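Q: predicted model, plus sequence, below.
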Amino acid sequence: MVKISPSILSADFSRLCDEIKFCEKGGADMLHLDVMDGHFVPNITFGPVVIKSIRKCTKLPFDAHLMIERPDKYIKDFVNAGSDIITVHREIKISIKNVLRKIHNYGAEAGIAINPETPFERVKDYMDRVEYILIMSVHPGFSGQSFIEDTLDKIREAREYIDSESLEVKIAVDGGVKQHNAKRIIDAGADILVAASAIFRGNVEDNIRKFKEIA
């Protein structure tokens, strides 16, 4: 079953706990937490303090998507704050192998993310070290961008490789995911749909249910 992972980046932060409850009622499977440092991407969002404060609002799994230059310095903080999955970018300038090992050492599941311009080939060697691959279908940093159609080929490539190697790696797709393109993304091989504005604009519960019906 394809999972729906609302990205709280588009939620109303003045009532974040209520927004998360709406996600639960709608049937969300997990929550996507976009962490940006203003260096790796040109935007700043939130950190472990916010994650810790919302951990008490729900039992849904948290996927902390670290769009930061030095995730190795903060993995312990994000795990202690309540993150179940830590996703880091292949494009960081430090050893990705060491970062993934550190994530597992702290007891979290590991994900590896790739930007639209990064080929799947660059993460093949790490597929046996992660539980998730996050394929970015927009350029990271801001919500509300349009889905990059070429990403579908990358999803298919990842699906084919994971299946051929009998790996237990889930494919998540993040960026421009809407109800009108969800089926094509799923058909390409996605296991998890990450959606922000498509969920938090309008009725959150209804939007999630519509995604679930498509899935």
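A: Looks like it arrived, so ask away.

Q: for the rest of this, base every contact and every neighbour count on C-alpha atoms.
A: Fine.

Q: kindly list the longest helix within this protein.
A: The longest helix of the chain (DSSP state H) is helix 151-164.

Q: and the contacts of it?
A: Applying C-alpha atoms under 8 Å, 6 or more residues apart in numbering, the contact partners of helix 151-164 are 116, 119-120, 127, 135-137, 168-169, 171, 184-185, 188-190.

Q: buried ones in that helix, by neighbour count?
A: Buried positions in helix 151-164, judged by neighbour count with 16 or more other C-alpha atoms under 10 Å: 151, 152, 154, 155, 156, 157, 158, 159, 162.

Q: which among those residues gets closest to residue 180?
A: Comparing the buried residues of helix 151-164 against residue 180 with C-alpha to C-alpha places residue 152 closest, at 14.3 Å.

Q: mind giving me the packing neighbours of the helix or strand encompassing residue 187?
A: In the assignment (DSSP states H and E), residue 187 maps to helix 182-188. Counting contacts by 3 or more C-alpha pairs under 8 Å, 6 or more residues apart in numbering; DSSP states H and E, helix 182-188 is packed against helix 151-164, helix 204-214.

Q: for this protein, just list every one of the helices.
A: Under DSSP H, the chain gives helices at 16-26, 48-55, 75-81, 96-105, 151-164, 182-188, 197-200, 204-214.

Q: pick the most deeply packed of these.
A: Across those, averaging neighbours per residue (mean count of other C-alpha atoms under 10 Å) puts helix 197-200 on top, at a mean of 23.

Q: show residues contacting it.
A: Contacts of helix 197-200 (C-alpha under 8 Å, 6+ apart): 6, 10, 11, 143, 144, 177, 178, 179, 207, 208.

Q: got the contact list for the second one?
A: Right, residue 10. 143, 196, 197, 200, 201.

Q: and the gap between it and residue 107?
A: Applying C-alpha to C-alpha, to the nearest Å, the value for residue 10 to residue 107 is 28 Å.

Q: next up, a second structure to put side by side with the first:
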Amino acid sequence: MSVKIAPSILSADFAELGTGVEAIATADYVHFDVMDGCFVPNISIGIPVLQSIRKRTALPIDVHLMIVQPERYVDQFCDAGADLVTCHVEADTPEKIHLALDKIHAKGKKAGVVLKPNTRAEAVLPFLDKCDIVLVMTVEPGFGGQKFMADMMPKVSAIRRYIDERNLDCELEVDGGVDAVTCKTCIEAGANVLVAGSAVYKAANIPAKIKELRG
């Protein structure tokens, strides 16, 4: 499975966001972090910004909802230009997370679930058959620039086994502290989509850095 890179625009210059999105044209996804100040202790960007950047890139937009009760908003994010929407398993009841995944698929988009660092790998199992992607956080969600948590790799490997045992067409994504060194650890553990923020946007040559992160 080829490795895909999803630069997080949370690390871009928000005064020049359109230019920042265009700068990652050689990547595979645009990673779009939505924080509500409730599920995580930070507030980021939302639907109007998604509508704006949708006009500036042909890349698929990977929307990571770090919000409580994501089912309330998934339709709007799909309509605003998301190609893929992920919801935290911790953000609502299992029934409501299932409903969110169903709503995303009903819009013709890809759907997935996200696990915080303290959430066990088995938490994906009730949702896995509905997932086009599973995202494992390798930092505590809420802020960019945190140190990579290598102790999340057994969780990544376990989820890779679940996906392979079921023969699912499901990508496995990691997010947090991914750089030119830790990317190799993630790939070895079974991840095939790497979210990278500061490693990409602080690089002198962004296309070269994206190529390097692919391993």
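A: Ah, there it is. Computed from a prediction, not measured in an experiment: that's the story for all the values here.

Q: follow-up on the earlier one: and of the helices and strands packed on helix 182-188 of structure 1, who's closest to residue 96 of structure 1?
A: Per C-alpha to C-alpha, nearest to residue 96 of structure 1 of these: helix 151-164, 18.6 Å.

Q: ok, average deviation of the closest one from structure 2?
A: Taken over the aligned residues, the distance from helix 151-164 of structure 1 to structure 2 averages 0.8 Å (mean C-alpha distance after the TM-score superposition for structure 1).

Q: what's the end-to-end length of stretch 196-211 of structure 2?
A: Stretch 196-211 of structure 2: ends 12 Å apart by C-alpha to C-alpha.

Q: same deal with stretch 71-90 of structure 1?
A: In stretch 71-90 of structure 1, first residue to last residue: 11 Å (C-alpha to C-alpha).

Q: residues in contact with it?
A: 47-49, 51-52, 55, 61-67, 96, 99, 102-103, 106-115, 122-123, 132, 134.

Q: so of the residues you listed, which ones are in strands?
A: 62-67, 109-114, 132, 134 (DSSP state E).

Q: highest neighbour count among those?
A: Neighbour counts for these (other C-alpha atoms under 10 Å) peak at residue 111, which has 29 neighbours.

Q: what does it align to in structure 2?
A: When structure 2 is aligned by TM-score structural alignment, residue 111 of structure 1 is paired with residue 112.

Q: how close does its match get to residue 24 of structure 2?
A: 23 Å.

Q: circling back to that earlier point, among the helices and strands packed on helix 182-188 of structure 1, which is nearest residue 39 of structure 1?
A: Closest approach to residue 39 of structure 1 among those is made by helix 151-164 (24.3 Å; C-alpha to C-alpha).

Q: sorry, back to before: can you turn the buried part of the contacts of helix 151-164 of structure 1 into a ChimeraX selection?
A: This is how ChimeraX selects the buried members of the contacts of helix 151-164 of structure 1, with burial counted by 16+ other C-alpha under 10 Å:
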select :116,120,127,135,136,137,169,171,185,188,189,190
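
Q: what sits closest to residue 2 of structure 1 if chain neighbours are left out?
A: Spatially, and ignoring its direct neighbours in sequence, residue 2 of structure 1 is nearest to residue 191 (4.8 Å; C-alpha to C-alpha, 6 or more residues apart in numbering).

Q: circling back: output the helices of structure 1 as JSON lines; include the columns distance to residue 34 of structure 1.
A: Compiled in JSON lines, those are given as follows (distance: least, C-alpha to C-alpha, whole Å):
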{"stretch": "helix 16-26", "distance to residue 34 of structure 1": "14"}
{"stretch": "helix 48-55", "distance to residue 34 of structure 1": "10"}
{"stretch": "helix 75-81", "distance to residue 34 of structure 1": "12"}
{"stretch": "helix 96-105", "distance to residue 34 of structure 1": "17"}
{"stretch": "helix 151-164", "distance to residue 34 of structure 1": "20"}
{"stretch": "helix 182-188", "distance to residue 34 of structure 1": "20"}
{"stretch": "helix 197-200", "distance to residue 34 of structure 1": "13"}
{"stretch": "helix 204-214", "distance to residue 34 of structure 1": "18"}
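
Q: and residue 40 of structure 1, which of those is closest to it?
A: Across these, residue 40 of structure 1 has its closest neighbour in helix 96-105 (14.9 Å, C-alpha to C-alpha).

Q: for residue 58 of structure 2, list the residues it contacts.
A: Residue 58 of structure 2 neighbours (C-alpha under 8 Å, 6+ apart): none.

Q: what's the distance between it and residue 19 of structure 2?
A: Counting by C-alpha to C-alpha, the gap from residue 58 of structure 2 to residue 19 of structure 2 is 13 Å.

Q: which residues are in contact with both of those two?
A: Joint contacts of residue 58 of structure 2 and residue 19 (C-alpha under 8 Å, 6+ apart) do not exist.

Q: residue 205 of structure 1 pairs with which position in structure 2?
A: The alignment partner of residue 205 of structure 1 in structure 2, by TM-score structural alignment, is residue 207.
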